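**Q** Could you look at this predicted model? Sequence included:
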Amino acid sequence: MVSIERLTPPVHSVGESPVWRASESALYWVDIPARKVHRLHPESGATKSWVAPQMVACMAFAPDGKLVAGLETGIFSLTLRDDGTAEAKALAEPELPLPGMRFNDGRCDRQGRFWAGTMHMDMPGAYAVGGLYRYAAGSGLTGPLQRGLITQNGLAWSPSGDRMYLSDSHPKSRTVWVFDYDVREGTPSNKRLFVDMNQHPGRPDGAAVDVDGCYWTCANDAGQLLRFTPEGKLDRSIALPVKKPSMCAFGGKRFDTLYVTSIRPQSESDLVGQPDAGAVFAIRPGIQGLPEAEFGRMQ
């Protein structure tokens, strides 16, 4: 039986972007509407939080301990200060096609380039105006390298880094794509269907890749973690105690723990049967993952 442990109270409106920082043996994640970055040391249970000036949707560490993050208006450097604030310095603020947009899912490729996508915050409107951007040390922002996304999600790379995954989790899309990825140039090509989630439960939210090259996606609305082989075949599912898991990341000393964030619904009636919605969970699936590359540093 798979072990599932609740690590935090169920308080996160939109928990996202779990990042394991091995040098601290600590898990970081965000709550997007709260504009907060959180940290937990699982062994001691010690926690700390920082408030940013804008909503933080995704992030990756740089070697100096600062964060590269996707906020509302662009890519920023965040310094986590002792006073509980996250000082933000703009690195790149692209001209977005409509008001009411923000960055969403993002992480570094295996070579330390930061990738993040945008979305319109009016989900019912289903505006296909989201784009995918690359921010690299030395060359700055490039993109959008993909256009026409409604709710960009699911970024991940194969263990060798030569395959890139991307999803659109909006109910009108529910699609995961795979690309060939030029590790030297940092460019994706040969976009093709990887998984049609209309054939599976839930919507493909945040994702991670394990040592076998299998792709784990949070099946939002279905309360499951789904594992797909590199050929796009579903070979495992794990039921979760919440309906809206949002993103997963491997961590722990042996990278054999999947940390999963979740979303807490605003309506009390939607909490029936899932009182832990909005918590962060630790799952031990019996499979190892891979450390994420830091910004500007090759894995």
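**A** Now that the structure is in, tell me what you want to look at. Computed from a predicted structure; not experimentally measured. Numbers count the residues shown, from 1 in each chain.
**Q** okay, CA-based contacts and neighbour counts for the rest of this
**A** Fine.
**Q** list the helices and strands the one helix or strand S167 maps to packs on?
**A** Using DSSP states H and E, S167 sits within strand 163-168. The helices and strands touching strand 163-168, judged by 3 or more CA pairs under 8 Å, 6 or more residues apart in numbering; DSSP states H and E, are strand 152-157, strand 175-182, strand 203-209.
**Q** so can I have CSV of the ones you listed showing distance to G112 and mean neighbour count?
**A** Putting the helices and strands packed on strand 163-168 into CSV (distance: least, CA to CA, whole Å; neighbours: other CA atoms under 10 Å) gives the following:
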stretch, distance to G112, mean neighbour count
strand 152-157, 12, 29
strand 175-182, 13, 20
strand 203-209, 16, 30
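**Q** Same list, those, but as TSV with distance to G15 please.
**A** Output for the helices and strands packed on strand 163-168, formatted as TSV (distance: least, CA to CA, whole Å):
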stretch	distance to G15
strand 152-157	14
strand 175-182	21
strand 203-209	11
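**Q** rewinding a little: buried residues of the strand holding S167, list them for me.
**A** R163, M164, Y165, L166, S167, D168 (16 or more other CA atoms under 10 Å).
**Q** another structure for you, compare them:
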Amino acid sequence: MNSPDNFRIISPQSCLVGESPLWSAEQQCWYWVDIPARQIWTYHPASQHSRHWQCAEMVANLAFATGGGLIAGMESGIFHLTLEQDGQVTASKLAALPEAAPGIRFNDGRCDRQGRYWSGSMFMDMTAARAIGNLYRYTATDGLSAPFVQQLLTQNGLAWSPDGKTMYLSDSHPQRQLIWAFDYDTDTGIPHQQRLLVDMQSMPGRPDGAAVDTDGCYWICANDGAAVMRFTPKGKLDRIITLPMKKPAMCSFGGDKLDEMLITSINPAPDNGDDWNGHSILIRPGAQGIAETACSAFA
């Protein structure tokens, strides 16, 4: 277990639920979201400038679109977003969330190595423990798929191996705390052979958002555990980095050499005066990541 000395807060304010960090090599900036605040944030390391855009509904995850703009999993569906210079967000719905209803939204999401967009739904009141979450795939040609995985409580942890042939998925609900691996057909975009990779019930924290490094190892935020953990492709825990915030939410590699990691977090008690909860921090984890593939699903 180790704790690097180079934690650096880059978010100008604490997020309620900071999620979906994403590095743009083209723009040389970081993106992330604050889900309940309905905000998208950016930070430019060169200028140390940050700003945000206000969305019409909660935005849970982001991916870049090949033609420009962003793909986002939100409350009512999947959208293509354009962040305007005047601070406005232009949103075009690509697909409706089939189970859309009050209290339900998309949660974790990203693209596979071929540019297909994936995201899962969840019931936001985790105390209700309603296993109604579904994992979907969206492409421009096929639209929204039938769910590939069903009965999820709190879908999280989507990531792909460097060669794209293994898909990872977690359920971060306290009643589950599981990470699965799937064989993934890169030609068809279909996962199969679901198997348990890690059971985190006996570990500190719950498996939240994730990223994969060039060694093929799976990094996951231990929500409630104040750590980010690295597991080998065999599911062996080989590294823990302790963090100054109790509820890290998602991690992502970025920077010029993809050797930096942005970690977002949750602030469960905004008025408690904590200096770290809810902030996004940059660290150097001692590993190199893989650039996220832009979404080719928007046409």
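**A** Noted; the coordinates are in hand. Computed from a predicted structure; not experimentally measured.
**Q** TM between them?
**A** Superposed pair, TM-score by TM-score structural alignment, normalised by the length of structure 1: 0.95. Supporting alignment: 294 aligned residues with a CA RMSD of 1.3 Å.
**Q** still on that earlier bit, what is the corresponding segment of structure 2 for the strand holding S167 of structure 1?
**A** On the basis of TM-score structural alignment, strand 163-168 of structure 1 is assigned to residues 166-171 in structure 2.
**Q** Show me the contact partners of that stretch.
**A** Stretch 166-171 of structure 2 is contacted by residues 152-161, 177-184, 191, 207-208 when judged by CA atoms under 8 Å, 6 or more residues apart in numbering.
**Q** Strands of the stretch 151-299 of structure 1, start to end?
**A** For the stretch 151-299 of structure 1, the strands defined by DSSP state E, counting those that start in this stretch occupy 152-157, 163-168, 175-182, 187-196, 203-209, 215-220, 224-228, 234-239, 245-251, 257-262, 281-284.
**Q** For G45 of structure 1, which of those is the nearest?
**A** With CA to CA as the measure, strand 281-284 is the member of the strands of the stretch 151-299 of structure 1 nearest G45 of structure 1 (12.9 Å).
**Q** sorry, back to before: need the strands of the stretch 151-299 of structure 1 in CSV with distance to G140 of structure 1, can you?
**A** Formatted as CSV, these follow (distance: least, CA to CA, whole Å):
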stretch, distance to G140 of structure 1
strand 152-157, 19
strand 163-168, 20
strand 175-182, 18
strand 187-196, 14
strand 203-209, 25
strand 215-220, 29
strand 224-228, 33
strand 234-239, 37
strand 245-251, 26
strand 257-262, 29
strand 281-284, 35
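**Q** quick one: the counterpart of S262 of structure 1 in structure 2 and D125 of structure 2, what's the gap?
**A** Counting by TM-score structural alignment, S262 of structure 1 lines up with S265 in structure 2. Counting by CA to CA, to the nearest Å, the separation of S265 of structure 2 from D125 of structure 2 is 18 Å.
**Q** Please apply the same query to A56 of structure 2.
**A** Taking CA to CA, one finds A56 of structure 2 at 21 Å from D125 of structure 2.
**Q** Please apply the same query to Q28 of structure 2.
**A** Q28 of structure 2 is 36 Å from D125 of structure 2, by CA to CA.
**Q** which of the two has more neighbours?
**A** Q28 (14 against 11; other CA atoms under 10 Å).
**Q** what's near enough to touch that one?
**A** H44, P45, G255.
**Q** repeat that for 7 Å
**A** H44 (CA atoms under 7 Å, 6 or more residues apart in numbering).
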